[in-house]
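Visitor: build me a structure from this.
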Amino acid sequence: MVRQSHPDGGAERQLIGRAMGAASLQLIGAPGDPDLITLPWDVPLENWPEHRLVALPRGISRHVVRFARLSGKVYAIKEISERYARREYRLLWDLARLDAPAVEPVAVITGRTGVDGEPLDSALVTRHLQFSLPYRAVMSGTLRPDTLTRLIDALAVLLVRLHLNGFYWGDCSLSNTLFRRDAGAFAAYLVDAETGELHPMISEGQRAHDIELAHVNIFGELLDLEAGGLLHPSTDPMEVAELICERYQRLWAEITQDEIIEELDWHRVEQRVRRLNDLGFDVAEMMVRRKVGTGRLIVRPKVVDAGHHQRRLLRLTGLDVEENQARRLLNDLDSFRVAKNLRHEDEAIVAHRWLAEVFHPAVDSVPTELRHKLTPAQLFHELLDHRWFLSEAAGRDVGLEHSVASYVNNVLVYKPDEQAVLPKAEYED
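Guide: As a prediction, the model looks like this:
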């Protein structure tokens, strides 16, 4: 008998699975893939047969981690003690409820017993984040300084978003993060919440400790890369480690800091809102109070979350993409509106035409066998970049059709396969 339940205490479901090891084996999780119970839980994870596993790049972990595919879905499985498996599972569910960037929890497997009767560690099961890579897999040979800077920027944004939600990470590092390409940048996702804590509001001490841990961990990771000859000679590990503190503090101040303005300078508030929107954050409301004895106002924005451009693009087109990708696609949509003289047309109608006349034709013109290398939004972003470079060289707009052919033949065929393992239905729009 295998028991399956939601961590918030909802009604439990009883699923009958084949007997494996002791009768106390439990699968605790939200209703999902029942085939999970057929995996060889009576075998230590490091000894699982190859036909059960999927070869995907893994980050550095203190625990054994493997990837398994069931019913067209890929799961990451981490062997860990029952106490920490249950705790991390609940924390990941809480982060999912808050729409924080983290991997999706699936189940906790407890009560495992080996064929020799000896108890085995529990297992935490999460959904593999499609098109994501550990930081070492982002590298192609030596990690270039600009790529490293973009990874650090993404990690700083992730840490700010987690802190805004009251989450103390306790082990922020490149190794505990997965990265997705996001236009010319990266989007970062928490992959290890083992040391995390969720509070109504994070304290200044917790924030400071998280930043210091990030600084120490990143410095150590870069020293490892340097020792392995994988760090560019111009990169100073200490300078890069200090960069995470600098980028974090700058972003945190922009989002949370009070601003004092003269009453006549209200346009500065509008500028602040636009800056926050450009950073990808929405402002839910403003708290304004008069500074005693002066004609000045103290303004504090209430930031709800990142995803300003994501939400707008999703509302207009139904495309669910990363924030910088959404910004790039919206810019192209705006250019389409101007080019087609649709300035006074309803934006939802313009978006529908842009999808039908630009986005889908461009993505669909890429050969099917190559389309799965990148997400459709990243593919379109790179097509736009390639078109710009070709047009600059030619001194005229070479058009999308020519750009697609050139991009496919000269760029895409040489790119690594970041989707890698999922069937076509999993990634096509």
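
Visitor: all contacts plus neighbour counts: C-alpha atoms, from now on.
Guide: OK.

Visitor: do you know how far Gln271 is from Asn324?
Guide: 20 Å (C-alpha to C-alpha, to the nearest Å).

Visitor: sorry, slip of the keys, the one I care about is Lys291.
Guide: 37 Å.

Visitor: show me the strands in the stretch 1-150 of the chain, by range?
Guide: Using DSSP state E, counting those that start in this stretch, the strands of the stretch 1-150 of the chain run over residues 2-4, 13-15, 26-29, 65-70, 73-80, 104-110, 122-127, 132-133.

Visitor: in the protein, where's the longest helix?
Guide: Longest helix in the chain by number of residues (criterion: DSSP state H): helix 204-227.

Visitor: list the buried ones in it?
Guide: For helix 204-227, the neighbour count (16 or more other C-alpha atoms under 10 Å) marks 206-207, 209-223, 225-226 as buried.

Visitor: show the subsequent helix or strand relative to that helix.
Guide: For helix 204-227, the following helix or strand on the C-terminal side (DSSP states H and E) is helix 237-256.

Visitor: what's the angle from that next one to helix 204-227?
Guide: Per axes from the mean of the first three to the mean of the last three C-alpha atoms, to 10 degrees, the angle that helix 237-256 makes with helix 204-227 is 150 degrees.

Visitor: quick one: which of Lys291 and Asn324 has more around it?
Guide: Applying other C-alpha atoms under 10 Å to Lys291 and Asn324 shows that Asn324 carries more neighbours, namely 25 against 13.

Visitor: any buried residues in whichever strand or helix holds the more buried one, and which?
Guide: Secondary structure assignment for Asn324, by DSSP H and E: helix 323-339. For helix 323-339, the neighbour count (16+ other C-alpha under 10 Å) marks 323-330, 332-334, 336-337 as buried.

Visitor: can you name every helix or strand that the helix or strand just after it contacts?
Guide: Toward the C-terminal end, the helix or strand that comes next after helix 323-339 (DSSP H and E) is helix 347-354. Other elements packing on helix 347-354 under the criterion 3 or more C-alpha pairs under 8 Å, 6 or more residues apart in numbering; DSSP states H and E are helix 308-317, helix 323-339.

Visitor: to compare with the earlier structure, here is another sequence to fold:
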Amino acid sequence: MALQISATNPEHPALLLELPWHLPLEEWPEEYLVPLPRGISRHVVRYARAGTEVIAVKELAERPALREYELLRDLDRLGIPAVDPLAVVTGRLDAEGAPLEPVLVTRHLGGSMPYRSMFETTMRPATMHRLMDALAVLLVRLHLAGFAWGDCSLSNTLFRRDAGAYAAYLVDAETGDLHPRLSTGQRDYDLDLARVNISGELLDLEASGALHPSVDPIEFGTEICARYRGLWQELTRTSVYPAGKYHYIERRIRRLHDLGFDVAEMQIEHSSNGDTVTFVPKVVDAGHHQRQLLRLTGLDTEENQARRLLNDLESWMATQDDHAPGDPLAARPEVLAHRWVRDVFRPTVRAVPLDLRGSMDAAEIYHELLEHRWYLSERAQHDIGLDTAVEDYIENILPKARETLQPTSRQTD
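Guide: Okay, the predicted model is just below:
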């Protein structure tokens, strides 16, 4: 049997051919290896160099290796935080011609740590809470995508610092399964496994003296369940608002942003009692909103500005007759986006006199107007509309802002 390398990138096979595939992973020479901390695994795992890449190599049987490889590729297409699959190597033989187990090759996740390495010095309970939060968010993301993990645990997760918090990444998809949608029973099964696994892992740390004395392993295992259920409820519940209370929708979107999720789609169904708004959340990568807004509208903005403008665009599109199900234009968001720029964005920005704008660009002005509309609507307890917000902003906010800046300008002169 000849050595076979199935890879996602045509450049990788040439780099991987340099590695000693004729040796079991346990016998690989140090010259090929990278001394990085490894978590506990049922398989032999090694970190190695492949050109300029640092890769993780895991020995396992051919069928599960190929299956996990495809599942990781599916998760990558879905935008789920997981390790990046590079290749599966089969047909390995030792020096005597005896077969060796195939291997799954993934890219090392830079800056990440397995949980046991993080507990080499006693971790404070507050930091542990952030780890549980990160793992709960990962599990919710997987379930929203229809992925049943089958073995959620600290051992099968890598953690990376993320602006003072932690981001969790799936590192082992061997037991996973992808479905169009998960049932409540499938989600509960995953969640119960997570509770049992995490409590057991923390009990092991407690026995080794690596756990903070105030931490109860059982309580922390249960904590992920509470955090998960709160997230799932916020992300999937149907909200029913009275007519005219569209600022409630904005409040819901803000809560989702605070939880680290973005609203990629909204469906509004009109009824005699009010508006039923169903949010379908989608987790996106950094810079996504900038790229999406630029593609749809040609507006080049900062990320937070783009997120805010896209939310307004999405809300506006959902109120247009053209956006109704069954209409051909519903599948052409770029047409509606062009109309939004022409009929909403530009006229609104132009309503603000040039001499009052200061150094603010068009996207920042529109963002400020949306924020002011939100504030006034909250105070009035009904949606006051964009035109009213613009009038009040020009009359009451911009003059005060100029008065604040004038003394500084005179001192500079």
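
Visitor: got the contact list for the residue nearest the centre of the first structure?
Guide: Geometric centre of the first structure, nearest residue: Tyr189, 3.7 Å, by C-alpha atoms, centre = their mean. Residues in contact with Tyr189 of the first structure (C-alpha atoms under 8 Å, 6 or more residues apart in numbering) are Pro101, Ala102, Val103, Leu158, Thr177, Leu178, Phe179.

Visitor: so what does the third one match up with in the second structure?
Guide: Spelled out, it's Val103 of the first structure. Aligning on TM-score structural alignment places Val103 of the first structure opposite Val83 in the second structure.

Visitor: tell me how many other residues crowd the closest residue to that match other than its chain neighbours.
Guide: Spatial nearest neighbour of Val83 of the second structure, chain neighbours left out: Val171 (5.5 Å); criterion: C-alpha to C-alpha, 6 or more residues apart in numbering. Using other C-alpha under 10 Å, Val171 of the second structure has 20 neighbouring residues.

Visitor: kindly provide the distance from the aligned residue in the first structure for Val171 of the second structure to Thr126 of the first structure.
Guide: Structural alignment (TM-score structural alignment) places Val171 of the second structure against Val191 in the first structure. According to C-alpha to C-alpha, Val191 of the first structure stands 9 Å off from Thr126 of the first structure.

Visitor: who touches both of the two?
Guide: Val103.

Visitor: residues contacting the residue lying closest to Gly91 of the second structure once chain neighbours are set aside?
Guide: When the adjacent residues along the chain are set aside, Gly91 of the second structure lies closest to Leu3, with 4.4 Å between them (C-alpha to C-alpha, 6+ apart). Counting by C-alpha under 8 Å, 6+ apart, Leu3 of the second structure touches Val89, Thr90, Gly91, Arg92, Leu93.

Visitor: now do the same contact list for the match of Val103 of the first structure.
Guide: Contacts of Val83 of the second structure (C-alpha under 8 Å, 6+ apart): Leu72, Thr106, Arg107, His108, Leu109, Tyr169, Leu170, Val171.

Visitor: now, which of those lie within helices?
Guide: Residues of the contacts of Val83 of the second structure located in helices (DSSP H): Leu72.

Visitor: Gly170 of the first structure belongs to a strand, doesn't it?
Guide: No: according to DSSP: H, G, I helix; E, B strand; the rest coil, the state of Gly170 of the first structure is coil, so it is not within a strand.

Visitor: for it, which residues are in contact?
Guide: Thr195, Gly196, Glu197, His209, Asp210, Leu213.

Visitor: make CSV from the residues you listed and add distance to Met287 of the first structure to it.
Guide: CSV is the format used below for these (distance: C-alpha to C-alpha, whole Å):
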residue, distance to Met287 of the first structure
Thr195, 34
Gly196, 31
Glu197, 29
His209, 29
Asp210, 28
Leu213, 33
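
Visitor: and the furthest pair within those residues?
Guide: Glu197 and Leu213 (14.8 Å; C-alpha to C-alpha).

Visitor: Val115 of the first structure touches Trp41, doesn't it?
Guide: No: taking contacts as C-alpha atoms under 8 Å, Val115 of the first structure lies outside contact range of Trp41: 9.8 Å.

Visitor: which other helices and strands does the longest helix of the first structure contact?
Guide: For helix 204-227 of the first structure, the packing partners by 3+ C-alpha pairs under 8 Å, 6+ apart are strand 167-168, helix 237-256.

Visitor: mind checking which of those is nearest Glu345 of the first structure?
Guide: Ranking these by proximity to Glu345 of the first structure (C-alpha to C-alpha) places helix 237-256 first, at 33.8 Å.

Visitor: corresponding residues in the second structure for that closest one?
Guide: The alignment of helix 237-256 of the first structure onto the second structure (TM-score structural alignment) covers residues 217-236.

Visitor: stretch 202-211 of the first structure now?
Guide: Using TM-score structural alignment, stretch 202-211 of the first structure corresponds to residues 182-191 of the second structure.

Visitor: contacts for that stretch?
Guide: By C-alpha under 8 Å, 6+ apart, the list of residues contacting stretch 182-191 of the second structure reads His143, Leu144, Gly146, Phe147, Ala148, Trp149, Gly150, Asp151, Cys152, Cys225.

Visitor: before we move on, what about stretch 36-51 of the second structure?
Guide: Contacts for stretch 36-51 of the second structure (C-alpha under 8 Å, 6+ apart): 15-16, 18-19, 25-26, 32-35, 54-60, 108, 113-117, 155.

Visitor: rewinding a little: so the match of Val171 of the second structure touches Ala102, yeah?
Guide: Yes: the criterion here is C-alpha under 8 Å, and Val191 of the first structure meets it with Ala102 at 6.0 Å.

Visitor: where along the stretch 1-150 of the first structure do the helices fall?
Guide: Assigned by DSSP state H, counting those that start in this stretch, the stretch 1-150 of the first structure shows helices spanning 82-97, 135-138, 145-164.

Visitor: what's the average distance of the last one to the second structure?
Guide: Translated: helix 145-164 of the first structure. Its aligned residues in the second structure lie a mean 0.8 Å from helix 145-164 of the first structure after superposition (mean C-alpha distance after the TM-score superposition for the first structure).

Visitor: please apply the same query to the second one.
Guide: Using mean C-alpha distance after the TM-score superposition for the first structure, helix 135-138 of the first structure ends up 1.8 Å from its aligned counterpart in the second structure, as a mean over the superposed pairs.

Visitor: where in the second structure does that helix align, residue-wise?
Guide: Helix 135-138 of the first structure covers residues 115-118 of the second structure once aligned (TM-score structural alignment).

Visitor: how close does whichever residue in the second structure pairs up with Ser71 of the first structure sit to Arg181 of the second structure?
Guide: Structural alignment (TM-score structural alignment) places Ser71 of the first structure against Gly51 in the second structure. Going from Gly51 of the second structure to Arg181 of the second structure by C-alpha to C-alpha gives 40 Å.
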